[in-house]
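J.: Build me a model:
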Amino acid sequence: MAKIAFILLCHKDPEAIIDQAQRLTATGDCMAIHFDARARPEHFEQIRKALEGNPNVTFARKRLKCGWGEWSLVQATLHAVEAAVEAFPRATHFYMLSGDCMAIKSSEYVHEYLDSNDVDFIESFDYFESDWIKTGWKQERLIYRHWFNERTQRRRFYAMFEIQKRLGLTRKIPADIQVQIGSQWWCLRRQTIEAVLAFTRQRPDVMRFFRTSWIPDETFFQTVVRHLVPETQIRSRTLTFLMFTDYGMPLTFYNDHYDLLLNQDYLFARKISPEATELKERLGRLYATKGVEFRISAEGPSLFRFMTERGRTGRRFGTRFWETESTLGRDRELLILVCKKWHVAKRLLNSIRRETEVPAIAYLFNEEGTELPDLGGIQATIGKRTRHRRALMRMLFDYYDTNRLAICLDPGALDLMLDFFGDRSTTRMLEIQCDFSDEYLIGHAMRIGLAGERTKRETLERLLPTIRQDIVHEGDRIRDAGFENHHRIRERDPVESFVEPLMAFLSAPRETAERIARTEHLFDD
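T.: A predicted model of the protein is given here:
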């Protein structure tokens, strides 16, 4: 009978990881876990302590800091696979999962299915001939070298690409491999996994190639498995049910999707909402149940398209999730920098991004030109961003694949602050109080249209007390709102006093906060 070694890559929600490991190993299977080294150390320690007495759970010997689109995701998977191969010699199948996945069939059904299908399940379509990549780069992912993360080091990423393109520094694909592409959620037999690991040791040229390709988790295993295994022993499909919205984001499943999920011709599903507690409980009970018959109709994708084309909102299977989903996510943290001098907040934000690697976006609700990823048009204008603020933030959390995100807001955006602090997510604010010279306030009056180049000096001087009072009033409104997790630093205070507020705001160690507090020229105009 099949014995599955689940390969779990995760970076958040330790309680859910523990539950998932205990549930999947309770029926005799095993699991190897790679927990992202970027995540909180106390979360990994919580997982390790909870599972250290479980003989069917092991951990990758080396934890990596993983980033979307990077080789680190593939290397982390290989570390977990190596740990599983060594720890579980009786495992017959290796199944790739994320922390957002859950079984949508019983354990009995899953094992019978694998026993009846002696093949490898992995999407692997010809990279150049197929239309798996709908838009964006194709050959550029492979023929140029990519050393930086596109989401966290965007400028470096595209600068290196332009330099290589301008100088014609392309490279050849290893001659004997045919690059394939597909979903990273696979299920492979033991002999295939062992062949893949042997290949990684025997072909350093191929390993060097994929290490600097872009989004290699969609190509590495897909290519190597097709290179090593006869086509007759491969099913080019995934056993994990996932769909994408028309905004290119993974569709999230909620409590009322239970019947839909059970009817699909898949063994697991991704992504299950962290808030879908009833769905998780029902699927958890189902996994241990015996004798369940499943009526496979596989209507999920066609039903989803049908509902999407008719624009249903707020009802079952509706996809306009900014209308139906009212929270950023209970396990997420939104860090808000509030400052009237935007250049000051941007300098501090850059330091935070550099020292903590938390994705950070400047005044996205205040500046039209703020650099944002393409999210299907919802990011196009300030009006759209503001109307669909929570949807936009959820999409940014998903885009950066993170549970922590930092943004800047103007002190006048109290309505946005009230909305975000009213969410079930954790929201923290760092207010930066600056000193304002008369010359700065005159420049501010011109920037916001209260004055022009020809406005008389005496008129400007009459405006100054009102402008200064408006800024004070904005600060008073923020304090009167009584926000929790509201921290403050002031320009007139010594730099040493910034450390404690920064530690609390970022949940960061003192050394990190001290480096951020020493940001050069922070308050220079």
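J.: Only C-alpha atoms from now on, for both contacts and neighbour counts.
T.: Noted.
J.: got a list of what the spatially closest residue to H146 that is not a sequence neighbour touches?
T.: Nearest in space to H146, with sequence neighbours left out and distances taken as CA to CA, 6 or more residues apart in numbering, is T212 at 4.9 Å. T212 makes contacts with 71, 145-147, as judged by CA atoms under 8 Å, 6 or more residues apart in numbering.
J.: mind running it again at 7 Å?
T.: By CA atoms under 7 Å, 6 or more residues apart in numbering, T212 lies in contact with 145-147.
J.: what's the spacing between the residue nearest to R189 when sequence neighbours are not counted and T238?
T.: Setting aside the residues directly before and after it, R189 is nearest to H93 in space (CA to CA, 6+ apart), at 4.4 Å. The spacing between H93 and T238, counted by CA to CA, to the nearest Å, is 14 Å.
J.: ditto for S183
T.: 7 Å.
J.: any common contacting residues for these two?
T.: Shared contacts of S183 and T238 (CA under 7 Å, 6+ apart): E123.
J.: which stretch of helix or strand covers the most far-flung residue of the chain relative to its centre?
T.: Most distant residue from the mean C-alpha position of the chain: E458, 53.0 Å away (CA atoms, centre = their mean). Taking DSSP states H and E as the criterion, E458 maps to helix 457-480.
J.: R488 now?
T.: Per DSSP H and E: R488 is located in strand 486-490.
J.: Helix, strand or coil: sort out the closest residue to A37 other than its chain neighbours for me.
T.: Leaving out its chain neighbours, the residue that sits closest to A37 by CA to CA, 6+ apart is K65, at 4.7 Å. Three-state call for K65 (DSSP: H, G, I helix; E, B strand; the rest coil): coil.
J.: I'd say K65 and F35 touch.
T.: No - applying CA atoms under 7 Å as the test, K65 and F35 come out as separate, 9.1 Å apart.
J.: separation between the residue nearest to H146 and R155?
T.: Here the criterion is CA to CA. By it, T212 lies 17 Å from R155.
J.: ditto for Y109
T.: 48 Å.
J.: can you check L506 too?
T.: For L506 relative to R155 (CA to CA), the value is 24 Å.
J.: Following up with a second sequence; could you model it the same way so I can compare the two?
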Amino acid sequence: MAKIAFILLCHKDPDAIIKQAQSLTAVGDYMSIHYDARSDLDDFKKIKAALSNNPNVTFARKRIKCGWGEWSLVEATIQAVQSALDAFPRATHFYMLSGDCMAIKSAEYAHEFLDRRDCDYIESYDYFQSDWIKTGWKEERLIYRHWFNERTQKRRFYAMFQVQKSLGMTRKVPQDLEVMIGSQWWCLRRRTVEWILDFAKRRKDVMQFFRSTWIPDETFFQTLVRHLVPEQEIENRTLTFLMFSDYGLPIVFYNDHYDLLLSQDFLFARKISPEAMELRRRLGVLYSSEGQRFKISNEGRSLHKFLTEKGRMGRRFGSRFWEKESSLGRERELLIVVSKKWHVAKRLVERFRQSTDIPCIDYLFNEESCVLPDLGGIQSTMGKRHRHRRALMRMLFDYYETDRLIVCMDPEDLDLISDFANDRSRTRILEVDCLFSDEYLIGHAMRVGLAGERTPPETLQRLLPTVRNDMMHESDQIKDANFDNLLRIRESDPRQVNAAAVATFLSVPQDVAQEIVDLDHLYAD
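T.: Down below sits the predicted model:
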């Protein structure tokens, strides 16, 4: 059975480290701690004193002063790994952690997970061919020598870089190595870490190379594991759940993330907020629990993306250059049907086609497959339709030789709706207010990737209020925009009331509008 030796790199919060060590070793696992030499000595003494009677805890023999992006982080890791190898001969796996990490599964589950397959878990992508590095330096990290810390000695760091660059002082990667890159949070087998430490003793040239690379904790172990271990024995992933914002900052988890974290296909999570005391308490108890069953749905990243994107609303403060003096025309009238349920809006618009001679177009700004005439290519891609929205609409008016046009839009497209509402042409908006059953919301969540076939019912129930509130928020935004000619029909209203709104929207007699809304399955899902 798997026995884990946790390699803990930390530099603060001694009380949390003590609790973390006690929790993870309570079920027979081990821990080797490296406490940053830059940190308070009294804090380190406090940790050692509190854990001195715990036979499953050891400490790196040498404390290293660590700096972000430096070799010192790898050196500290090696020190802690060597101590763990010496102190815990029964350890089968070595798992990298930080003080901000906590278990999101029980030890029982973690051991069974590691026993299923004899492999190493580490992200390792080709350094030059992959897009793991999104922005900033890539080749420069390796071919130049970096002796100073970029954060604490910025002027020296960039001065040395410029000197080397101007003099052409580049170097080559050791010939037999293919440099890889990935997350520093890995889980390796005992045999693998023994091979790495043996390789480090034999290959001084490789060690010298990595000592002066920039951010080597993302490349050193990742490269050596691929160099030493057969590919079929490597699982290219981390077992630690972590996410980053659009700005490259790690996402922090709080008390209300407990259920979400447990449903992810990972053993640990990073970063847990220091203020999330209840979350830390519950996760601390979890690791030593028995008989726990975990339903893995893995929707964490898609849910976070969904929520954060809703928090940013793009606004335009001026017309684009191709839209200057590009009004649809004072004499024209654009009729916009707004509905979150696209099938309901399409059903309603089909009734408009049958009862009027007004040209109607479905969700042209949302569906690539929306049927449009050939307008010289401006209609060919969704990007072009959005960029040249007014030009596209003018061409549609011209194509159909009409002064009245009906289009469908999603309530999410508030910027599009506002843009057309502010045009010199006349714009009328008809919002179709539908009821949303739980079944529909679940289907919507699956269509947009917030949930999947394996998402457990309890997770779906937690998700439903978020999705429902989001749809209500979109409708509220339309109301708050105070459009001049906004009309609304509601699924819950009598047909006669809705017919009056349709009559005004289309400028047709009441009996024609009544015939349009007299459709039993208009709102059916």
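J.: Could you get me the TM-score between them?
T.: Superposed pair, TM-score by TM-score structural alignment, normalised by the length of the first structure: 0.59. Supporting alignment: 313 aligned residues with a CA RMSD of 0.9 Å.
J.: if we can go back for a sec, K65 and F35 of the first structure: which has the busier surroundings?
T.: Each of K65 of the first structure and F35 has its neighbours counted (other CA atoms under 10 Å); F35 has more, 30 against 13.
J.: ok, now which ones touch that one?
T.: Per CA under 7 Å, 6+ apart, neighbours of F35 of the first structure: 9-11, 44, 63.
J.: go again using 6 Å as the cut-off
T.: F35 of the first structure sits next to 10-11 when contact means CA atoms under 6 Å, 6 or more residues apart in numbering.
J.: corresponding residue for it in the second structure?
T.: By TM-score structural alignment, F35 of the first structure lines up with Y35 in the second structure.
J.: So its match versus A21 of the second structure, what's the distance?
T.: From Y35 of the second structure to A21 of the second structure the distance is 13 Å (CA to CA).
J.: Ok, M471 of the second structure next?
T.: Using CA to CA, M471 of the second structure is found at 44 Å from A21 of the second structure.
J.: In terms of neighbours, single out the busier of those two.
T.: Higher neighbour count among M471 of the second structure and A21: A21, with 24 against 16, using other CA under 10 Å.
J.: check contacts around the more buried one.
T.: Applying CA under 6 Å, 6+ apart, one finds that A21 of the second structure lies in contact with no residue.
J.: Next: Y109 of the second structure.
T.: Under the criterion of CA under 6 Å, 6+ apart, Y109 of the second structure has no contact partners.
J.: quick one: the helix or strand containing it to the first structure mean distance?
T.: In the assignment (DSSP H and E), Y109 of the second structure maps to helix 107-116. Aligned to the first structure and superposed, helix 107-116 of the second structure gives a mean residue distance of 0.5 Å (mean CA distance after the TM-score superposition for the first structure).
J.: Can you state the residues of the first structure onto which that helix aligns?
T.: Using TM-score structural alignment, the partner range for helix 107-116 of the second structure is residues 107-116.
J.: One more: stretch 80-90 of the second structure?
T.: Aligned by TM-score structural alignment, stretch 80-90 of the second structure corresponds to residues 80-90 of the first structure.
J.: quick one: buried residues of that stretch?
T.: For stretch 80-90 of the first structure, burial by neighbour count (16 or more other CA atoms under 10 Å) applies to 80-85, 87-88.
J.: now swap in stretch 303-317 of the second structure and tell me
T.: By neighbour count on 16+ other CA under 10 Å, the buried set for stretch 303-317 of the second structure is 303, 306.
J.: so where do the helices sit in the stretch 201-350 of the first structure?
T.: Ranges of helices in the stretch 201-350 of the first structure, per DSSP state H, counting those that start in this stretch, are 204-211, 220-228, 258-262, 277-287, 300-309, 321-324, 342-356.
J.: most packed of those?
T.: The highest mean neighbour count among these, using mean count of other CA atoms under 10 Å, belongs to helix 220-228: a mean of 21.
J.: now the angle from it to helix 204-211?
T.: 150 degrees (axes from the mean of the first three to the mean of the last three CA atoms, to 10 degrees).
J.: Helix 220-228 of the first structure vs the second structure, average distance?
T.: So helix 220-228 of the first structure averages 0.2 Å relative to the second structure (mean CA distance after the TM-score superposition for the first structure).
J.: name the helices or strands packed onto that helix?
T.: For helix 220-228 of the first structure, the contact count by 3 or more CA pairs under 6 Å, 6 or more residues apart in numbering; DSSP states H and E identifies strand 180-181 as packing neighbours.
J.: Report all helices and strands that the following helix or strand past the strand it packs on contacts.
T.: Counting by DSSP H and E, the next helix or strand C-terminal to strand 180-181 of the first structure is strand 187-189. The elements that strand 187-189 of the first structure packs onto, with contact taken as 3+ CA pairs under 6 Å, 6+ apart, are strand 93-98, strand 120-121.
J.: So which residue is dead centre in the second structure?
T.: With distances taken as CA atoms, centre = their mean, the residue of the second structure nearest its centroid is R301 (4.2 Å).
J.: Report the separation between the closest residue to that one other than its chain neighbours and G284 of the second structure.
T.: Leaving out its chain neighbours, the residue that sits closest to R301 of the second structure by CA to CA, 6+ apart is M243, at 7.2 Å. Distance of M243 of the second structure to G284 of the second structure, computed by CA to CA: 21 Å.
J.: Same question for V338 of the second structure.
T.: Going from V338 of the second structure to G284 of the second structure by CA to CA gives 49 Å.
J.: so L242 of the second structure makes contact with F268?
T.: No - in this structure, L242 of the second structure is not within contact of F268 by CA atoms under 6 Å, at 8.8 Å.
J.: So between the two, which is more surrounded?
T.: Neighbours per residue, other CA under 10 Å: of L242 of the second structure and F268, the larger number sits with F268, 24 against 21.
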